[in-house]
Each structure stands twice: as structure tokens, then as C-alpha cells.
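> Below is the sequence, then the predicted model.
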Amino acid sequence: MKKLACLLLAGIISVSMLAGCGSEEKAAQNSSASQSTAPQTAAQTSDNTPVTVKFANWGMSEAATKPVFEQIAESYKALHPNTTIEYVGIPYGDIKQQTFVMAASGNAPDIIQTHTAWFSTYATSDIVEPLDDLLGKEYIDDIIDSYKADYTYNGKLMGIPWAPSPYVLYYNKEIFKKAGLDPEAPPKTYDEMLDMARTISKVKADDGNKIYGFGEATDKLPINGLVALRNIYSFNGSVYDKDSKVNVNTPEVIETLKFYQTISNEGLSPAGAKLKDLRNLFSIGQLGMYMDGYYGKAVFRNLSGKGEAYDKVWGVALVPVNKTGKSVSIGEAHGLVISKDSKVKTQAADILKYITSKEMITQYHKSNDVLSARKSLSADPDLNDSDFARICVEQLNSYIQPLPANNPGMEQGYLEIATALQRVTVGKEEPAKVAQDLDAKLKGLLK
């Protein structure tokens, strides 16, 4: 029955193309670790029995992250000669569906890379193992509280956050100059941000193309519903009320929907945009401001065609203050889970600790700007090595609000929120009516 349930779930899982990931190359090569020298940060395994730990991920399928994954396997092999990490490379958009199918057929990988936006589907299933006993209290207490909450279900830690990313404000300094704005003075409040967006939208690019003032992703994808929580929280709203009951038919959520409708009606933001559309527009000088994770830096370098030189064009700032009186953001993260059917859970847990150790996170940061979700590393100089990194770390440590509690219907709930955004932006529907309908939808899903 368990396998049948997994197959049925895998069959209805929607494949979502989410934020924060680079190219989706179709090549998915399996790679076994080779020996190398590396600092010892994980416990040595005393048992000399050969062990293979299968690790399903999309990192091996992407050129930007493949070298890091190879280094992790090689370094771990040097410390644990009897343990081999065998990568199962699966493209980003396919990994959730494929790993559920693998679990249903009795061939689940030992470790699976996942993402916050669809982590609830794993956490509430029966294919992943709770990690409290495997990782221990000391390690778990070191996870930043908001991220620990995001990866918990029914009081148990069901995964760990890896490569966490807060949403921060990116702004184009050259566009600011063109619009007569101070390129070193990004907006500090939502009102200032809207005023600047209106000013920016009055100018055009050198080639005559339109420049949008401020972009929000509103395409019908679960990730866009998740990202919209940043605005809902900023308007002092929530998905649940003080009694932990679903309630989005509130003045705060209605005001959030009006905000989306305003930036759409005034032409400040491109209609029906995906996050990748906003990144592209920002990289080619047709978007003044938008909010994204730490990975924006690498994306801009690539899409602009200017490499590191493009770093001089843009700046980064904390999310502007809105109704709460402080900067409010959400975090997302690439996550790691251990399969319930794994026969090598102890070794898999040790690999999770190694991957999130200072040495490995520092290497990953140097190549891909990733951050750490561990409290003990938040002030580490190696992870605060630029103004860009320091802004991201400040947002991460001080101004992140947890996502709604994991629920079997949460991923579909995010899709319903994204649908509501489309209704007010593309459909031009009345925000109050949309909030009422969304409330009914979420109450049916989040039981």
C-alpha cells in the first residue's frame, strides 16, 4: 500500500521550475568519489565495511555547481576511504517526481536534494526519515530558528536547510542615474520603493525599450505563491490567525493583493512574469528593482554577458520596511533529506553534517556565494567577505520570518496563492473577492 500511495502521489506531482537554480542541462551523470586530501571535519568511520551512499541531486546536472559536488565526494572519500558517495544526477525540474517514483519501486536514494517550496511534499510523506536522533540535539540547536521551523513537521526535523537564501532587494545603479535617482540610496520603505519605481518607469533604455520600475513574479507557479508570502508578511498579514486557523480573508491580505494590482495596472512590473523573466530583464537593463535570493549575482554576470564587470551596475539592500516597521523577508533553501528506506542512515547523516560544515560551506560560498543556516557560522568572516554577502547575512539572521507550517496541502496552497496573484494582475479582479475565494481554497487544503 505504501508503494501504491507513493506511485499515486508521484503521478499527480506537478513539476515546478523554481527560483535560485542555474542552467538545467539534461545530462545527468552518475559520479563516484575519488580520493583527495581535505581537512577532517566529520567523524571517522571505524567500521571498514565498504559503504555506498546514493545521493540524488540536481547539482551534478548543472555546470555551476557540479565542481562543488565533485569536491564534496572526493574530500569525504579521503576522510572515509570505506565510504563512497554515488551521485544520482537528476535535472532540477524532475527530481521530486523521479525520487517519489524511485521510492515507490524500492530504489530510493539514501540522500535527496530538495527545495523549500516543495519540501512539504516530502516532509508529510512516508518516504523520508526524521533526523532528530540521527543528527543530535547540538547540531539541530545550531540551525537558524526560522529555517529549522521551515524543515520541521509535527515537531520532528524532517530535513536540513542547505544553501539558504533570504530575499533581498536588488537595484540597478545605472537605471537609477538615468532616472535622476541617487545610485547609492536604495529605498528604505515600500512607499519610497513605489515612488522610485514610478520615476524609473518614465524613462526608457538606450535602445528605446521599456524599463520597468519594480518587478514581482506573478506567473502561476508554486514558487511565486511562496514568494508572495514576503509581501503578505510585510503588510502584517499571515496565512494562519492567532488560533492557528487558516484566514487570508483579512484587510492585510487584501492590501497585499491591491499592491500587486497597483504595480501591474501602472505598468511598473511586467505582467505574468516568472522569476527568471525578472532576472533576465534586470540583467539587460530593463528592470530597476526586484527581490531575489543570493544567487542573483551569478545570474546577472551570466545573463548580462559582462561577467564580473556587471557587479558595478547593481547594488543590494535589505528588503524595504512596510507595515511591520521593520524589514521583513522569507528564506528558501536547498534542503537535504534522508530516505526512510535507506540502509545506511548513520553514514548518510554524517555526510549531511559534513556537507554543512564550515570547510565545505566556505568552499561552496567561494564558488557560488551560498550562505549557511547554522548559527555558529553566521558571523564567520569567510561568509561575510563582501558588502553583498554582509547584506544577505544580515537579512538572513535578523529579518527572516518562518513560512507556514508544513502541511500535506502546502505546495498546492502556494499554487492557489499564485493563482490569486494572476486574478488581480492579469484578470483585474477585485482583491476583496479574490481574498475571499483564496481563503475558501486554503481552508480546504490546509487541514
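In hand now; what should we look at? Bear in mind the structure is a predicted one, so any value in this text is a computation, not a measurement. Numbering: from 1, shown residues only.

> Only C-alpha atoms from now on, for both contacts and neighbour counts.
Fine.

> Can you tell me the element the spatially most central residue of the chain falls in?
In the chain, the centroid-proximal residue (Cα atoms, centre = their mean) is residue 332; its distance is 3.2 Å. Using DSSP states H and E, residue 332 maps to strand 331-338.

> I'd like the next helix or strand past that strand.
Next element after strand 331-338 (DSSP H and E): helix 345-355.

> follow-up on the earlier one: and the contacts of the strand holding residue 332?
The contact list for strand 331-338 (Cα atoms under 8 Å, 6 or more residues apart in numbering) reads 110-117, 119, 128-129, 131, 147, 158-167, 345, 348-349, 352, 396, 400-402.

> Please list the members of these that lie in helices.
Among those, the members falling in helices are 116-117, 119, 147, 345, 348-349, 352, 396 (criterion: DSSP state H).

> Put the buried members of the contacts of strand 331-338 into a ChimeraX selection.
Entered in ChimeraX, the line below selects the buried ones among those, by 16 or more other Cα atoms under 10 Å:
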select :110,111,112,113,114,115,116,117,119,128,129,131,147,158,159,160,161,162,163,164,165,166,167,345,348,349,352,396,400,401,402
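
> And here is the other one:
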Amino acid sequence: MLRDRKTWLILFAMMLTFISLIIVGHTFVTLPPAEVDEGEVVSGKRDVRQVLNFAYLSSGTGSEMKQVVDRYNEIQSEVRVEMLSISPGRYSEMLNMLMASGKGPDLLTIHHEWITTYMNKNWLLDLTPYVDKEFLNNYPKFAQEYGRSNGNYYTFPTRSVTTRLLYNKTMFRQAGLDPNKPPMTLEELVKSADLIARSQVGTQKRGFALAGGEDWKGFVQSMETANTLSGSYLFDFSNGTYDLTIYKPWLHSMMSMVKQESLFPGETSLKYDTALTQFTEGNIAMMIVNSGDLSVLQRGQPLSFEWGASMPPAVDADHAGRGALMMHPEPSIAINSSTEHTNEAINFWRYLHEERQLGEMFQMSCIPSIVKGINDNPLYKPALPDCEAFMPGTLDSFYPRDPVWQDDYGTVRPYDDPNAGWTPRMQVYRDILSGKADMNVALKNESDRLNNQLQRAVSDYRLDPASYLNPNFNPRLPLNR
């Protein structure tokens, strides 16, 4: 017995020593240097061209950009562009960390919510010396001003994102609904979703899906953007204040569908890709999507059902068409001001902004172009069917930029978890849908927080009210001043 105990103690001591060596080794053990990668092997030869790193984000699959980059690499003898692999769901977070650490890519696409911050932090190369009048004339006025600060140009949006209600016509027919009459109001949406769910009893099929597990596509796209068609947005450009209480009808509608079990399960955790996959498999009848999703819908086998796309539902019949449906720019391309390969980066940036590349990307993806002479050019007629439903119409429009100041991000709401996500208001929406917060109190508190933040920024001269305030703002013509 004693011998066994002694053996056990020896083994235990050896184990502790081994663990200690591992832990200490992280600090004191010098590992042999890793083999240096001198380039990719192409056709049996080492590729020693200068590498440009390119961080890219798209509302679609991004496959069209990969083809454009591959073609560029084929014609270059001195430079090779490598597209970084960054999860779309964490793209802005990872890119922000890379830029703040000084290890950002040579070129990058920036989500429109972060443009002002990147310009304020001097993270972007001034492109003013590299653009001329001919280049600028290809862009509408708002696009010229989009990435401009203190008279200098830093980025130009080239593509736009439109928002639509995607619906399964086959499931409409099965529920006794007219497949050519999608819901026009929130009330009709709730009723249609209920009828569809009842017609699918015994299955996991539902009438509507909310990707509440994602901030942008779950709430900004599906609620805040969709609501602009009813004439209201979370920021009132006419008086310069925030008001989130305008989303009560939308949130009430989602909660009604939860109760009647017509909303796809997981309303506050469902990921967008999962929801879109469930739609393609015929398990979801309706969801709010964007123009980039058309390429996702068409990339696999043809869908086994007929589908359609329409404008999102309005709050009610009286509010329908009171405003233009907000369009968003696709993440725009810029150059890192700290790149060590400025000339090479500028050449690639110019290449991406040439008509041929812009036209072929539209042709492959059906993501509408902002640049003049692309969308209506027969040379670039989209290869994807049903593209027309996502093209901008008279009811679609870009809006002025929301007020953004340098410390706008990372702030937290005072009454709950500081780890609130992309912005605190997203967690407010989730808390309401999950029953953790009273709708009236939560929306008012978050509105007050945003307005107090805004006023502090103005008082501290970190924000000029004239840059976003428009007393004559018309939601039907949002860019008019």
C-alpha cells in the first residue's frame, strides 16, 4: 500500500513538473524560427511578387470580386493581391483591431457606419491627388461627398444595397393567399404569417423569420431600414433628435408572431445565413433581404418553389409611401494610409474603379452600381434571373449620413449589460423581444441616451449640427436640401 502511494506521489510530481515546463516554456523556451513563406507556388515555381493584402466585405457572396482579383493577378508581374479571410459577421470588429494595432491591410472595404471614424483617425490615404474631374463626373453628388473630409477624398461608394421582402409564392398558395399580393402592411404581414403557419401544422415551417442574432441584417436592415418606407427613421433629420419609439408597431408585430408561433424559432439568436438557408429549403415563407442576397439564392441548385420580391410592409396603409426606402452603400474601397506599398495600392485601387471591373461585378452579382453608365449598359446585363426586382426604383433613395462622432462606438446603456453588442440599441431590441425589458421604458431610455450623447458631442465641439440638420427634410426626397 505504501509502495503504491509512493509510486503515485512520484507520478504526480512528474506530472506537475511537466505542466510547469509547459507554462514556463511559453516565456523562456526559444522556439526555432518558422520557415519564411517566400510566396505561393504557381505552376511549380515560387511566386515572389510583392503582396498586397486586401480586406473585402460584401452584402453578397463576394465571388465576383475574387474573379476580378484573380484576373488582376494574372496580368501583373510585380504585384500579387491576396484577399484576407475575415468572417463577415466579425468583419468590422476584426478590421478595427487590425487598423488600431498598425497591422491593417494595404487596401480595405469599410462599412458605411465606420467611414467617419476612419477618416477622423487618419487611417485612410488621401486620394485627392489621384482623382480628376473625369473620374468625379462618374459619381452622383452624394457619392462624391460620401468619403470626403476637409475637402479631401478618401473613398467612393461604387455599389448600392436595396432592401426587399422575399417571399415563397408556393407557401402562399398552400395557405390560400394570393401569391401575387404580398403583405403591404405590418397587420397583413402578421395575418399572412399566421395563415401560412397554420397551413403547415405538423412541420417546422413558419411564416416569417427575423435574424435577431445579427445586428445589421437582423434589425438595421429588417426594421430600421424597412421602416423608412413609412416615412420615419430613428434619427429625425428635421429636428436633430433620436426617437426609437417609432419602432413600437414593428416590435409589436414580431411579438405577435412569436405568440402565434408563426415566427421562425430563435428570434433573438437566429443567424442570417441560417435564416436564408431555411428560406431556400422552403421552411420560411417571408423574410427581409437585400440585393446582395440574390447571388446567394442563385449560387446553388435552382429553388424547388416559386418566389417573389416586393417592397417591405409599411406600418399601416396611411403610412405607406410616406418616405423613400433607404438604400445603403456597399462597403467602399480605401487604401490604408500606413501601407508601405502606396504606388502598388493606388494602381490596384484604380483598376477596381475602372468601368470594366465595375460593370462585370454588376453583371455577376446584380448588386446595383452607383457609378453612372453601368446599370443601364447592355454590355453588363446581369446574368442572374429576377434581378429587376432588386434594382432601385422611384421609391428607393440614399439618405444623408447619420451623425457620427469619434467616441460614438463602445458606449453602453446605463441600465444593463455593458457588453451590448454592435451598438446598445440592438440589445435593447433583443431585450424587448425576449420579454426582458418593458418596450415603452426601454425605447425611451435608449432614445434619451442617444440624444444626451449627441448633445455632449455638440457641446464639446466634436460634432457640427449643420452637417446633419435639415429643417426642410423631406423623407420622400431625403437628399434634397
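Received it, and whenever you're ready, just let me know what you need. Note that the coordinates shown come from a computational prediction; the quantities given were computed from them, not determined experimentally.

> Now the TM-score, please.
The TM-score (TM-score structural alignment, normalised by the length of the first structure) is 0.72; 394 aligned residues with a Cα RMSD of 4.0 Å.

> In the ones in helices among the contacts of strand 331-338 of the first structure, find the pair that's most separated.
345 and 396 (29.9 Å; Cα to Cα).

> Excluding sequence neighbours, find me the nearest residue to residue 297 of the first structure.
residue 311 (7.5 Å; Cα to Cα, 6 or more residues apart in numbering).

> If you tally nearby residues, what's the number for that neighbour?
14 (other Cα atoms under 10 Å).

> mind checking the SS state of it?
helix (DSSP: H, G, I helix; E, B strand; the rest coil).

> and the gap between it and residue 116 of the first structure?
Relative to residue 116 of the first structure, residue 311 of the first structure is positioned 28 Å away (Cα to Cα, to the nearest Å).

> Check residue 52 of the first structure too.
According to Cα to Cα, residue 52 of the first structure and residue 116 of the first structure sit 27 Å apart.

> do residue 161 of the first structure as well
8 Å.

> Mind listing the shared neighbours of the two?
151, 333-335.

> how about these in CSV, adding distance to residue 411 of the first structure and neighbour count?
Below are those laid out as CSV (distance: Cα to Cα, whole Å; neighbours: other Cα atoms under 10 Å):
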residue, distance to residue 411 of the first structure, neighbour count
151, 14, 26
333, 15, 27
334, 16, 18
335, 15, 19
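
> which among these gets closest to residue 178 of the first structure?
For those, the nearest to residue 178 of the first structure is residue 333 (35.0 Å; Cα to Cα).

> could you pull out the strands for the stretch 201-350 of the second structure?
206-208, 235-236, 241-242, 284-290, 307-310, 325-329, 332-335 (DSSP state E, counting those that start in this stretch).

> ranking the ones you listed by burial, who's on top?
strand 206-208 (a mean of 30; mean count of other Cα atoms under 10 Å).

> counterpart of residue 90 of the first structure in the second structure?
When the second structure is aligned by TM-score structural alignment, residue 90 of the first structure is paired with residue 85.

> Can you tell me, leaving aside adjacent residues, what's nearest to that match?
residue 55 (7.6 Å).

> Let me see the contact set for residue 197 of the second structure.
Residue 197 of the second structure touches 205-207, 261-262, counting by Cα under 8 Å, 6+ apart.

> So which bits of stretch 371-385 of the first structure are buried?
In stretch 371-385 of the first structure, counting by 16+ other Cα under 10 Å, buried: 371-374, 377-378, 382-384.

> Quick one: map residue 352 of the first structure onto the second structure.
Match for residue 352 of the first structure (TM-score structural alignment): residue 349.

> For the counterpart of the residue nearest to residue 85 of the second structure in the first structure, give me its contacts.
Taking TM-score structural alignment, the alignment pairs residue 55 of the second structure with residue 57 from the first structure. Applying Cα under 8 Å, 6+ apart to residue 57 of the first structure gives the contacts 87-92, 95, 112-114.

> Distance check, residue 57 of the first structure against residue 217 of the first structure.
26 Å.

> cool, residue 102 of the first structure as well?
32 Å.

> Please identify which of the two sits among more neighbours.
Legend: neighbour count by other Cα under 10 Å for residue 102 of the first structure and residue 217, higher for residue 217 (27 against 17).
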